[in-house]
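In: here you go, sequence then predicted model.
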Amino acid sequence: MSSSGENSSSAAVPEWEMRFRAPRVSLPEWAEGAPERSLFVSNATGTYELYAWDRASGAQRQVTDRANGTTDGMLSPDGESIWWFDDSDGDEFGVWMRQPFAGGEDVVAVEGLEASYPAGLALGADGTVAVGRSTDEEGSTVHVVRKGEGAPRELYRHRESAGVGGLSHDASLLAVEHTEHGDAMHSSLRVLRVADGSVVAELDDTRDGTEELGLEALGFAPVDGDSRLLVGHQRRGRWEPMIWDPVTGVETELAIDLPGDVSADWYPDGRALIIGHSFEARGELWRYEIEGGVLERVQTPPGSVSGATARPDGSVEYMWSSAAEPPVVRSTGGGVVLDPPGAKAPRSVPVETVWVDGPGGRVHALVQRPEGHTAGNGGPLPTIFEVHGGPTWHDSDSFVAGPAAWVDHGFAVVRVNYRGSTGYGRAWTDALKHRVGLIELEDIAAVREWAVSSGLADPERIVLSGGSWGGYLTLLGLGVQPDAWALGLAAVPVADYVSAYEDEMEALKAMDRTLLGGTPEEVPERFAASSPLTYVDAVKAPVYISAGVNDPRCPIRQIDNYVDRLRERGAVHEVYRYDAGHGSLVVEERIKQVRLEIDFVRRHLG
């Protein structure tokens, strides 16, 4: 691979563009009552859409076809229908639609429910449906429709954020994840009887009113008459699973002695769990026998496992990739499960792990260098800090086309799992409360200092870049650390925190109240301290901003406010607005955005 990113066989098509265009597929979801019927997402047409797959015949069919793409979908347990969420141009506000698996007319899936933001969906084997909704006016609601009942019945309502956690296999019980206590980062669980909405049990890990520990519903046991619910908890300072029976009240802790975060899902017989283990930015799989507590490794290559499902025959299908190798759906039964036709994505370079002492503890960073460059060989490089979104997310040893494009262009790429990131324990994830943005930037600054002192990065050519929360940290960093960064590239960012709060979807307002300790009226000083707009007059570096005009998460008005201030100052900046929501599902649009970023860097960095 050449440093310019050109393919040796076709100089007109850069390898970085080929990575975006290469056909990809998601991990297929399969129908419990019809395991040969599956649903997956693919970009085969150039836009990410839903596809039906009949494994018995091998036939595949495109289900959705919308200008801005579709990724939210679910297969009914009997395999007869496909549910998909229909919004307007990426604004995430809409209704669930339904289409027969074999093809046919799309119809509104649940009559009588107005458009809303989605807050979970559960489909029962007997035809019962639970729909979670969120609107600015109503807050959070959960409605249930049972076969033969007709109109949807409201089972839950609250102003704070909440959503569907799952239906029991016989559809008699409904789990609701809620944050009625006001902490949107840490949910509690309530199990209701579907028949009448009465409360069966509550699970709340609030500790004496002084500490909130999160809970999440991972799914009821896939067996009729079995009321066990698989639950993720944080009681020992990390995410790990346990089994809770809300009917009997019995909680069963699981003896899973693995470092880092642990998630789980059921095997189809309900006797074992498929364990997803994430530690220090890499992932692996295990099988856990519930009776006897036996833990057995499921062999996967080194890298990241981004999803796994156990099939009725006992095999496990999983999505795997590494920073160097493109994603592929594999099976423990052998071979590739779903291999899309067309050119394969060119590989990239491996990632190396770096640990840096930061003000809040050791910070984990992932580094990629152009081929041929090693520590102490080749001199300091132009370097881009690609900051992940979330903030409750983390960068991993997985294949990402964006960073690979910068490596192709001769850049070192550094990705930092700052405080607020998942995968390093609850204390690390929760550390950014009240000093939002500023804490993350302290960790990024520590890694920047290492990058310069180690000889990796040219201090005059370091770019700060990111999307969503990463875009927010980019704009905040350009103002708070104006001498540290040569350029800034911010995609779909928070730019004016107060205006963003006023315009964003209700669930994100709840998250902001949790992070900052109140509303802009209640804690104005915290919103000001964490808002990029506060520091815009200190920005020295040229700034590139891209934004979706229909974005409900980082709305366009607050970005315009920031851009107006840049313009008033005569600051060097460029803005690209496109017709979508929080990012784009159209491949050529995404390539266009990266191309514009590369061009901006070439012109202003050299």
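Out: Yes, it's here. Residues are numbered from 1 along each chain as shown.
In: use CA for all of it now, contacts and neighbours both
Out: Noted.
In: now the longest helix along the chain: buried residues?
Out: Looking across the chain with DSSP state H, the single longest helix is helix 587-605. Of all the residues in helix 587-605, those buried under the rule 16 or more other Cα atoms under 10 Å are 587, 589-591, 593-594, 596-597, 600-601.
In: and that helix, what does it pack onto?
Out: Helix 587-605 is packed against helix 15-21, strand 487-491, strand 543-548, with contacts defined by 3 or more Cα pairs under 8 Å, 6 or more residues apart in numbering; DSSP states H and E.
In: just name the most buried of these.
Out: Ranked by mean neighbour count, the helices and strands packed on helix 587-605 are led by strand 487-491 with a mean of 28 (mean count of other Cα atoms under 10 Å).
In: so what touches that strand?
Out: With Cα atoms under 8 Å, 6 or more residues apart in numbering as the test, strand 487-491 has contacts from 462-468, 470-472, 474-475, 478, 541-547, 597, 601, 604-605.
In: identify the residues contacting the longest helix of the chain?
Out: Contacts for helix 587-605 (Cα under 8 Å, 6+ apart): 17, 20-21, 43, 46-48, 402, 461, 486-487, 489, 542, 544, 546, 584.
In: now the angle from that helix to strand 543-548?
Out: 170 degrees (axes from the mean of the first three to the mean of the last three Cα atoms, to 10 degrees).
In: nearest spatial neighbour of residue 171, skipping sequence neighbours?
Out: Leaving aside its sequence neighbours, residue 171 sits nearest to residue 124 (Cα to Cα, 6 or more residues apart in numbering; 5.6 Å).
In: and here's the other structure:
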Amino acid sequence: MIARIFLMSLMGLLMACSEQSDHEASKAIEAVGDEVIADALPFGSWPSIITAASLVEGSRGIGGLTKDGEYFYWLESRPEQGGRTTIMRWQPGSEPEEILDEGFNVRTRVQEYGGGSLLVHGGVLWFSNFSDQRLYRLRAGEAAVPITPETDLRYAGCSFDRQRERLLCIREDHRGMGEPVNALVALSPHEETEGTVLFSRTDFVSAPRLSPDGKHIAFVSWMHPNMPWDSTTLHSASFDEAGMLTDLRIHNPKSDESVIDPQWRDDNTLIALSDRDNWWKPYRVDGSDFTAIDTGLEHVEIGGPAWTIGGRYYWFLPDGSMVFVAREGSVETLMHLDKDGKTRELPMGAVSFGSVVYDDGQLYFTAGFADKPAALLSASLKGSVNNVIRRSSDTALDVAWVPQYEQVAFPLPTGGEAYGVYFAPKNPNAEAIPGTAPPLIVSVHGGPTSVAGVSYRPEHYYWTSRGFAVLDLNYRGSTGFGREYRRALYGQWGISDVEDAAAGATWLAEQGLADADRLIIRGGSAGGYTTLAVHAFYDAFAAGASYYGVSDIEALAEDTHKFESRYLDQLVGPYPERKDLYVERSPIHHLDGFKAPLLLLQGLDDPIVPPNQSEMIYDALKSSGVPTAYLAFEGESHGFRKAENQIAAREAELYFYARVLGLNPADELPEILIDNLD
């Protein structure tokens, strides 16, 4: 599945001739007419057309596709509008149009990560507005009207109950003094109300789905300390005359599995995804019997970690067949399982998929590609794309600037292997100095259950076009390699992920694909923690950048939001019973290990990893003499959404690496203050 020996031609290029130092290299690029003549240039100094501003200019996120009547609707996030998310609609033969006033931002904060913030039915839209977290009703061309009160309530994952003329939603109640209360509630679609509670017996409830005949509902729940990818319970119920739940059933009462994405077929058969045999895949559910649906595929994930509300991985078609997304490592494929039980790939040429809608013989969906921006497309069931409705960017790089990805596996010093995606330096206007190797950036994803994707990644090409290599790390704990690999991080956070990061960087250096003296690590959230922990416990890296990373996991255990408030019980150990482990693995308590320069970036409105996490480690490193810099961004939460802040952060990284590693980038960069740098 994953290549272990690869890119031999690149190794030949990097190691071919006699070594030369950076200061001996020519830096000139001479333009002659339309032809560019490239001299050999040091890695890290290559002039690039990919600027930090170009990464966000004209860019947009596309998701949440749905169809109602003659129109398709979707959500579109826009960094250039402060990260605002708006509502778009389109019908064949027309151009996409925005139907939401600029004063609204469609985003719910249920579980802080949101999801399921838009519902469309009968030409009416209901959406969650970010600033006040109220649900609003909207008809195109009319003013949006709130239908929930102005109080500390949040809503997500709504569906329309036709038989009872109401909305069924997940509500998160923050009005009490303790933890917020999550519940399944019924709401009037027209009048202002906070909702009637239908179910609230568990710490979390999610994914409510009505059966086609409207007589039944299915949903999942889970309890602390579990996360939805650990152990969830699948429920179904009927409704009494008053619309309350009756005949409530628990389908997996002894759950030690992650059951997600329950759906009903047209014949009212309940289907759900479970990872009970190590890989998420679909099951037909009848009482407590789970019968696997044979897809003919092995060692693939049909499913993923439910960080947000309402995610889907499969869709039923009118003829009884099913379309689903299968993930193998970092690559997704769209598959069709026909009613005769035969599975085939739909060859779209894409590497990631989402938001599938079937209509009149066509599939409409979002797709990510390896060499061009993601897009909203339509295609036939044979897999031929026939229309590009909307792209995620107004511009696309010439493929000459886009390096090919390579999935890699590398050995671990304690046995076994970990995974990643390698991107080699690529710039059509620059050549490497023979005998030299590039600086390597190890990029560590968050979660830590996320996965390094292989779709079009301009944020990586920003680096590769300047002569950096990138390893997008799939350390133990990542999704796409089965439940056992995902759980391999349990009890080992701060140990296994750190070992994997150091091992991957060292291995690439041994292959001649990275400069052993210029290894860099960067990451956000959980990836930021790994970045800090590597600096505390290893000497493998020469520099790093932590985006809203965790420096004191004990403080995080005492000061974070409900959804992840017990996650550390799994990753580290029960708190406070294993307080010793929290101290042992917190970078803030191991300042003697920090030697390499470190950049810290933090949103000041982050409720998940509060600003004090970055501030504590910054103050400590500054006092202990380690070169460090701290950039704080007003109005940013967990992840930077505003274009100006994304640009500032990217340029600050390049400036920081250049100063501390002695690189000479061709860019004119804003200076940042780096403490303790001679």
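Out: That came in fine, so what should we check first? Quick caveat: nothing in here was measured; it's all calculated off a predicted structure.
In: got a TM-score for the pair?
Out: For this chain pair, the superposition-based TM-score is 0.87 by TM-score structural alignment, normalised by the length of structure 1; 584 aligned residues with a Cα RMSD of 3.3 Å.
In: still on that earlier bit, which bit of structure 2 covers the longest helix of structure 1?
Out: Alignment note (TM-score structural alignment): helix 587-605 of structure 1 is matched to residues 643-661 of structure 2.
In: what's the average distance of that stretch to structure 1?
Out: Taking mean Cα distance after the TM-score superposition for structure 1, the mean distance separating stretch 643-661 of structure 2 from the aligned residues in structure 1 is 1.2 Å.
In: so who does the equivalent of residue 602 of structure 2 over in structure 1 touch?
Out: Superposed on structure 1 with TM-score structural alignment, residue 602 of structure 2 falls opposite residue 547. Contact analysis of residue 547 of structure 1 by Cα under 8 Å, 6+ apart lists 491-493, 556, 559, 575-578, 582-583.
In: now, which of these lie within helices?
Out: The helices, defined by DSSP H, take in 556, 559 from those.
In: may I see the PyMOL selection of the buried members of the contacts of residue 547 of structure 1?
Out: Listed next is the PyMOL selection for buried residues among those, using 16+ other Cα under 10 Å:
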select buried, resi 491+492+493+556+559+582+583
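In: helices of the stretch 351-500 of structure 2, residue ranges please.
Out: Using DSSP state H, counting those that start in this stretch, the helices of the stretch 351-500 of structure 2 run over residues 458-464, 483-487, 496-510.
In: which is the next helix or strand following the last one?
Out: Right, helix 496-510 of structure 2. strand 519-524 (DSSP states H and E).
In: that following strand aligns to what range in structure 1?
Out: Per TM-score structural alignment, the counterpart of strand 519-524 of structure 2 in structure 1 is residues 462-467.
In: count the neighbours of residue 385 of structure 2 for me.
Out: Residues near residue 385 of structure 2, counting by other Cα atoms under 10 Å, number 17.
In: skipping adjacent residues, who's closest to it in space?
Out: Nearest residue to residue 385 of structure 2, sequence neighbours excluded (Cα to Cα, 6+ apart): residue 379, at 4.1 Å.
In: what range does stretch 494-511 of structure 1 cover in structure 2?
Out: Stretch 494-511 of structure 1 maps onto residues 550-567 of structure 2, going by TM-score structural alignment.
In: contact partners of the matching stretch?
Out: Stretch 550-567 of structure 2 has contacts (Cα under 8 Å, 6+ apart) with 111-112, 179-180, 224-227, 525-526, 528-529, 532-533, 568, 575, 579, 582-583, 585-589, 607-610, 613-614, 616-617.
In: what subset of those is buried?
Out: 111-112, 180, 224-227, 525-526, 528-529, 532-533, 568, 575, 582-583, 585-589, 608-610, 613-614, 617.
In: centroid-nearest residue for structure 2?
Out: residue 450 (6.0 Å; Cα atoms, centre = their mean).
In: that one contacts residue 478, correct?
Out: Yes: contact criterion Cα atoms under 8 Å: residue 450 of structure 2 and residue 478 qualify, at 5.5 Å.
In: next, residue 569 of structure 2: secondary structure please.
Out: The local conformation at residue 569 of structure 2, judged by DSSP: H, G, I helix; E, B strand; the rest coil, is helix.
In: list the contacts for it?
Out: Contacts of residue 569 of structure 2 (Cα under 8 Å, 6+ apart): 225, 575.
In: how far away is it from residue 616 of structure 2?
Out: 23 Å (Cα to Cα, to the nearest Å).
In: the residue nearest to the centre of structure 2 -> structure 1?
Out: Using TM-score structural alignment, the equivalent of residue 450 of structure 2 in structure 1 is residue 393.
In: same question for residue 327 of structure 2.
Out: Using TM-score structural alignment, the partner of residue 327 of structure 2 in structure 1 is residue 278.
In: where does that match fall, secondary structure wise?
Out: Applying DSSP H and E, one finds residue 278 of structure 1 within strand 272-279.
In: other SSEs contacting that strand?
Out: Secondary elements touching strand 272-279 of structure 1 (3+ Cα pairs under 8 Å, 6+ apart): strand 261-266, strand 282-289, strand 304-310.
In: repeat the analysis, applying 6 Å as the threshold.
Out: Under the contact criterion of 3 or more Cα pairs under 6 Å, 6 or more residues apart in numbering; DSSP states H and E, strand 272-279 of structure 1 touches strand 261-266, strand 282-289.
In: so where is stretch 611-620 of structure 2 in structure 1?
Out: Going by TM-score structural alignment, stretch 611-620 of structure 2 sits over residues 556-565 in structure 1.
In: what about that stretch, how far off from structure 2?
Out: Stretch 556-565 of structure 1 sits 2.0 Å off on average (mean Cα distance after the TM-score superposition for structure 1).
In: neighbouring contacts of that stretch?
Out: Stretch 556-565 of structure 1 is touched from outside by 495-496, 499-500, 533, 549, with contacts defined as Cα atoms under 6 Å, 6 or more residues apart in numbering.
In: just give me the neighbour total for residue 373 of structure 1.
Out: Residue neighbour count, defined by other Cα under 10 Å, stands at 16 for residue 373 of structure 1.
In: sorry, back to before: what does the residue nearest to residue 385 of structure 2 correspond to in structure 1?
Out: In structure 1, residue 379 of structure 2 lands on residue 332 (TM-score structural alignment).
In: its match against residue 316, yeah?
Out: Yes: Residue 332 of structure 1 lies in contact with residue 316 (Cα atoms under 6 Å); the separation is 5.4 Å.
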